[in-house]
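Chemist: here are the coordinates; sequence isn't available:
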């Protein structure tokens, strides 16, 4: 049975195991697309026969090749990005044209085996953060049709959040790939500028635009980003990845403070933000209050400065001839460029550099910035009654990101009492995309809110992203060094980095060693045992901290190589076989935590006796 949200990891596992095929998935896509009541999410739906033909062709060609990591994965494309043979409208019918070729990124996704399902709705010419500025209708939140879906990548978020496709492409100039993610309980990856080619995309602000990915998990979105990215000589703003790390320990993250904490009266979204701060602290980060004012002031340049002229530059001929065919709000914004001069452009550039200096002073205090994705949300009715002011409110924490050349990833952060989701965004310098995605994945998994409208869905383990561990030595711990256990401080004090929880292979047995304080287990390698594996945690230490840690391990414990359930091998705790004489075997409990819980449950009974 297919999941409600068609996440990539689950589909790929199903294909490998033979539980279903791309033909089965496409049949489900066709059924779901027809059944979903919000018809405004799509502008162009590829015919059912075309989808069936594409799926059948994949299956006939054989199993997925190594160069097809998206084999059989259904996806959608925002309708300001070209797909060969499918009209591109940018949500303006009079502007529509028939492209002969796929956009650079679409071609890469198709080559990787992904199946295009259709083109999605958007705020016209990608001008807006709310999703209501389209003659094709206003897509609605997948949780409540009274509320906006967020924009401008409105339809893209709805078709992923409702389970019609696995992922969708959006675009982001001011937050258009992040706001819709927040309003539909999704992940939105806003790559560093230039990583995803804009060849074949109708520009909004060409020097700032980024193609984005909306998906159910950070792992899925990051996979799509990595498949789609690549240097494109045809795009003058294209850049090759120059990957940069984030600290693997002692991470400092900037947070809002004082008067800069603006939620427009939405105390519930503010509480979701504070809870996200607490979760990131629990993961080992240190919250650092920063002055958000220079970021906020810089953001005003996007619509109040000369960059609005880029929106006119992108469609100047069309506006001159067909202004009456445009959405009135979009037309007002774009025509606001009239009268802007080269002098204004230079002054704007000077102002941007001044803001960059001021924000650099704040970046010196932090490694990443954690912000609300949006301070609140609005009903469609309210947005249409005051489209400029409320849209501006939505962009309070997003508009500066591309101006200052940052990478960003939006993740779910929980729900208000009325069931409307809120989100937070992790923002970093350019080219920390991979490390930022790994951090976002950990934060997303710290308290799962599901994926899209399926709020009970567990995030697939296969989509988890590994924390970068350059220069660190991993070690598997099985007992008193686990998180929350008495000796865990021996890992956290030297700033050890938690990597993941997992299990050993089935060739290990676990014993509760007698006469140890605090209680300790003994892990014994038992080749051929055939068990279910035992709970372990993987941590990573600097070489110096690792050496000191291992030197202090008391007999009969020691370190050796431990095989995990995925077949990988890592250094970990093992026990001398002689020490288990007279010890209780606890292998059947599955791990040390279960044994400690059993002891605690028995304690009241023993005291009563």
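Modeler: That came through fine. Just so we're clear, the structure is a prediction, and the values are computed from it rather than from any experiment.
Chemist: From here on, just use CA atoms for contacts and neighbour counts.
Modeler: Fine.
Chemist: show me where the stretch 101-250 of the chain has strands.
Modeler: 115-120, 167-172, 187-190, 210-215 (DSSP state E, counting those that start in this stretch).
Chemist: swap in the stretch 351-500 of the chain?
Modeler: Secondary structure of the stretch 351-500 of the chain (DSSP E, counting those that start in this stretch): strands at 368-372, 406-415, 421-429, 473-477, 497-503.
Chemist: What lies in contact with the longest one?
Modeler: Same thing as strand 406-415. For strand 406-415, contacts defined as C-alpha atoms under 8 Å, 6 or more residues apart in numbering pick out 178, 181-182, 185-193, 218, 272-273, 276, 373, 401, 421-433, 436-437, 440, 444, 449.
Chemist: who touches the helix ranked longest in the chain?
Modeler: In the chain, assigned by DSSP state H, the helix with the most residues is helix 342-363. Helix 342-363 has contacts (C-alpha under 8 Å, 6+ apart) with 290, 291, 294, 295, 297, 298, 301, 305, 306, 307, 403, 404.
Chemist: this is the other structure I want to compare:
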């Protein structure tokens, strides 16, 4: 069990729901000694095993999450287990799963339990719970981030393959950064929030934690869907982003990492890697976004929290976290005029941000400026919590989508650092592709990313390149060009003899330290990819190609027999560069 790959892709590859569930519970028992604050409630093990056995009897057909163990934050309803929002006195027993949970179960995922959180989803630190503070998996002296603390730790510690959180101010992103995870914060309304204890109902989003974008995006696509019974649910066409986007980054004057120089260096490094991917780097003015972020707690939106649970807290204040109670009850004095003043101020700020969006397609920000020790947060719970939301609080107020990805580890203390890609509402799929590409620059051996619509990424090296005679076989099937890049250095390229139109042969030669060959990476639907491969003539074939950043995609390779009479053209660096010499 200890060697079980507790990721979505790992569980699907093992195709054994029973083994996955057994591994999950075995790891949970062992991890309780390390951190007893992760879980609020567990599904009885025999019930989870019975669900796994039923799945195995039925088989995986039509179950894209077949046997995958997952966890749910304690403010999302799961039938048969109390919802408490980390306040035991608040507990109620739901009769049915929240729609997002029901969708995941219908896809074959197996619920393991409910995870700890900052009480009533009020906090970015993960310390405001009567069940204790789940700790960062890399150093238990440090906070794990909140409010979705337990969900992040459960995934990062390998206890489940993915987990659901929620995000109003950054709670699906900050815990991801602090535990070296991917956190997908979907567009508002993309995933139903029915069956979720509201923090700010107009802003709340259900989020996904996983180890990589491929897993997280797969879960997001399963969980999303219009819910007519949810007044906040929305339907909209996906918003595309260019494969080489204009990426907005913080101007030097706006980079506030609270003295965390290692974080500043890692942000600079992330920008450099984004530039190496071919993205245009654009510094933008963060001031209107920061002003919008301040409205979340300094403006009237805190009254929305008070409207949700304020009456309960007043009646049970001795059972509530004092910091949480103080924040939420502080919204009770807001007037209708305050609310309208806030809405008008937000509208004005949103108009100001439009000038910045005119020059960029997406933005790349630190997920959090720094990471604090538990003791530091306990000594100053409000100010340090506010610091962690510096680059997250504006996102839902301005109706944006976000994908948080790991971006390396700090020198000195070894803690992880993360960045977040932020784009327009309903750009979720396109953002996921960009986030995956950036994540691969620090973790090249990730699972293949299929894209938001289940696309396959294909590297072409010759006659299928843009402007070449067979490119129509891609464009005619609706393929989209993602990026131009190079292969890893241990590839050779040959001009094959007797082919019409002229075609190259790509061959991997371990030990060779060449220039890498120019390739284009295209996205095709699975159906289009299947039809495309039927047209590939021998000696060419479709295999796996390793790119310069270490990622692997499908691509053209050549049988050794096809090299007879071929001319090696590796030194030209690519097919087009060789063609201009002819």
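Modeler: Noted; the coordinates are in hand. Treat the numbers as computed from the prediction; the structure is a model and nothing was measured.
Chemist: Of the strands of the stretch 351-500 of structure 1, give the one that comes closest to residue 562 of structure 1.
Modeler: strand 473-477 (7.6 Å; C-alpha to C-alpha).
Chemist: From the contacts of helix 342-363 of structure 1, pick the one nearest residue 109 of structure 1.
Modeler: residue 403 (27.4 Å).
Chemist: that older thread, so which of the strands of the stretch 101-250 of structure 1 is the most packed in?
Modeler: Highest mean neighbour count of the strands of the stretch 101-250 of structure 1: strand 187-190, a mean of 34 (counted as mean count of other C-alpha atoms under 10 Å).
Chemist: Report the aligned residue range of structure 2 for it.
Modeler: On the basis of TM-score structural alignment, strand 187-190 of structure 1 is assigned to residues 182-185 in structure 2.
Chemist: swap in stretch 125-137 of structure 1?
Modeler: Residue span in structure 2 matched to stretch 125-137 of structure 1, by TM-score structural alignment: 120-132.
Chemist: about what we covered before: take the strands of the stretch 351-500 of structure 1 and lay them out in TSV including distance to residue 345 of structure 1 and mean neighbour count.
Modeler: Listed next are the strands of the stretch 351-500 of structure 1 as TSV, based on distance: least, C-alpha to C-alpha, whole Å; neighbours: other C-alpha atoms under 10 Å:
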stretch	distance to residue 345 of structure 1	mean neighbour count
strand 368-372	28	25
strand 406-415	21	27
strand 421-429	24	26
strand 473-477	50	23
strand 497-503	46	19
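Chemist: What's the local residue count around residue 182 of structure 1?
Modeler: 30 (other C-alpha atoms under 10 Å).
Chemist: you'd agree residue 85 of structure 1 is up against residue 99?
Modeler: Yes. Because the distance of 6.0 Å satisfies C-alpha atoms under 8 Å, residue 85 of structure 1 is recorded as touching residue 99.
Chemist: So between these two, which is more surrounded?
Modeler: Each of residue 85 of structure 1 and residue 99 has its neighbours counted (other C-alpha under 10 Å); residue 99 has more, 16 against 12.
Chemist: and the aligned partner of the more buried one in structure 2, what element?
Modeler: Residue 99 of structure 1 maps onto residue 94 in structure 2, with residues paired by TM-score structural alignment. Using DSSP states H and E, residue 94 of structure 2 sits in no helix or strand.
Chemist: and the spatially closest residue to residue 94 of structure 2 that is not a sequence neighbour, how many neighbours?
Modeler: Using C-alpha to C-alpha, 6 or more residues apart in numbering and skipping the chain neighbours, the partner closest in space to residue 94 of structure 2 is residue 79 (5.4 Å). Counted with other C-alpha under 10 Å, residues neighbouring residue 79 of structure 2 total 14.
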